[in-house]
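Asker: kindly generate the corresponding structure for this input.
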Amino acid sequence: MTNHIFFQPFVGKDYANGGIFGKRIMILGESHYCDEGCSDFGNCCLHRECASFTQGVINDYLDDGKERQNWMRTFVKFERSLVGKETDQAMRLKIWNSVLFFNYLQVAMGGPREAGTSAQYHQAGDALFEVMEKYQPEYIIAWGNRLWDKMPGEYWQNGDDIVVDGYHVATGWYVLSNGKRVKAMAVNHPSVGYSWDYWYRVIQRFYSA
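Answerer: Predicted structure coming up:
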């Protein structure tokens, strides 16, 4: 266990070589919350076995033998914005095995719209840098503007906005200790009101900008 990371990231088996995207992509969620299925999740941060909860969430989602739950729609909509089309189980496995998924806040929230404290967001920034240094992503796609606004400002440089259909999407990059740059942007949170075909166009511009 590292100093700052509690919820260990899900790392797709093909992430290191870029998988179907040919690039190392980190998907950055904001937080877990208590009704996502962890036993005794209200006390999750007291139990080391819950350190693998992020990995369990993705594995449950990818297991088509598991009963479908409402939170899974978020992942469906987002994965479609990575490939620009509706996805089936075979494509779903290829997508998530190609990426790294990490939840930013390292403590559990009480519900899906709950925000953390300033101290929790600050501590989470340290965890984010640890994950970036270890796994060396080339791109970060963050879920939601609230998270985007809370991401750390250290080692950050602003990039040019991506403009699609008149809507501006901010970009920038982090500089790692080895000098490599990690480009970052945020999509609208895919849990509600998410147009995956629009965001596919933005994400494609993001890769080429």
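
Asker: going forward, measure contacts between C-alpha atoms and count neighbours the same way
Answerer: OK.

Asker: what packs against the top strand by length along the chain?
Answerer: Identified as the longest strand of the chain according to DSSP state E is strand 181-187. If you count contacts as 3 or more Cα pairs under 8 Å, 6 or more residues apart in numbering; DSSP states H and E, strand 181-187 packs onto strand 139-143, helix 145-150, strand 171-175.

Asker: quick one: which of the ones you listed is nearest residue 8?
Answerer: When the helices and strands packed on strand 181-187 are compared by Cα to Cα, strand 139-143 sits nearest residue 8, at 16.6 Å.

Asker: for that closest one, packing partners?
Answerer: Applying 3+ Cα pairs under 8 Å, 6+ apart, we find strand 139-143 packed against strand 25-29, strand 181-187.

Asker: which residues does stretch 33-52 contact?
Answerer: With contact meaning Cα atoms under 8 Å, 6 or more residues apart in numbering, stretch 33-52 is reached by 6-9, 53, 57, 71, 107-112.

Asker: I have a second one here; can you model it like the first so I can compare?
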Amino acid sequence: MKNVFFRPWVGSEYGLDGSVFNQKILVLGDSHYTDESEIMNWVEDLEQSCDFTTGVMNDYLNPELGGNWKSTFTKFMNSLVLKSVHSERSPIELWNSVAFYNYLQIPAGTTSRLTQHFNYSKEKDRNALLEVIEELNPDIIISWGNKVWDALPENFGYGHYVASEDFSNFYYKYPYKNRELKLLGVTHPSTSYKSSYWADVFSKVGVNI
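Answerer: As a prediction, this is how the structure comes out:
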């Protein structure tokens, strides 16, 4: 994947028989935040930078590590499974059943407030996403936040999307190869995310079966 800098984290059971979900779900985040010293380390160790997303997810799943940032991932997954048979599953089981990837392929400063200064319309970021989709072949993509949603292409290479009748503002169906690829755009879980609302949506469209 020549345009991808931050390679996706792929759960150990993603797309396999041991997955909690019957469909392959790609969770599409916004961006990574880090300080300048970390970026300078990447200049010397490119492999470390490529594995940054995997490191973030491993830190999230490590119960010995704390941090307020973890609530974003917890809030989202809790709403995804709230009205499904998977609500009692452990976070490790759930996150190991999906893939996670951030849209921006450059660090977006040290906090989420700085992302407003970044350009989400660059072809490199869009092409990187298309490469990830090609490699992971998801059935469903759940996109976090308006900035990424607005940057997503209308066509993944196999025809223009069709908006769902029930949730036309944030639920699209794309022709992809010989099947249908579903795309949902949700409020970013780090902000005013209404878990009960999105839990109802996920249940109605059947993305968490």
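
Asker: hmm, back to that, show me which of the contacts of stretch 33-52 of structure 1 are buried.
Answerer: With neighbours counted by 16 or more other Cα atoms under 10 Å, the contacts of stretch 33-52 of structure 1 contain buried members at 6, 7, 8, 9, 53, 57, 107, 108, 109, 110.

Asker: residue 199 of structure 1 versus the residue mapped onto residue 186 of structure 2 from structure 1, what's the distance?
Answerer: Correspondence of residue 186 of structure 2 to structure 1, assessed by TM-score structural alignment: residue 187. To residue 199 of structure 1, residue 187 of structure 1 is 7 Å away according to Cα to Cα, to the nearest Å.

Asker: before we move on, what about residue 92 of structure 1?
Answerer: 17 Å.

Asker: more neighbours: which of the two?
Answerer: A direct count of neighbours by other Cα atoms under 10 Å for residue 92 of structure 1 and residue 199 places residue 199 higher, at 21 against 18.

Asker: inside strands: which ones of the contacts of stretch 33-52 of structure 1?
Answerer: In strands, judged by DSSP E, none of those are found.

Asker: what would those residues look like in JSON lines with distance to residue 122 of structure 1?
Answerer: Putting the contacts of stretch 33-52 of structure 1 into JSON lines (distance: Cα to Cα, whole Å) gives the following:
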{"residue": "6", "distance to residue 122 of structure 1": "14"}
{"residue": "7", "distance to residue 122 of structure 1": "16"}
{"residue": "8", "distance to residue 122 of structure 1": "18"}
{"residue": "9", "distance to residue 122 of structure 1": "18"}
{"residue": "53", "distance to residue 122 of structure 1": "21"}
{"residue": "57", "distance to residue 122 of structure 1": "24"}
{"residue": "71", "distance to residue 122 of structure 1": "26"}
{"residue": "107", "distance to residue 122 of structure 1": "12"}
{"residue": "108", "distance to residue 122 of structure 1": "15"}
{"residue": "109", "distance to residue 122 of structure 1": "16"}
{"residue": "110", "distance to residue 122 of structure 1": "19"}
{"residue": "111", "distance to residue 122 of structure 1": "20"}
{"residue": "112", "distance to residue 122 of structure 1": "20"}
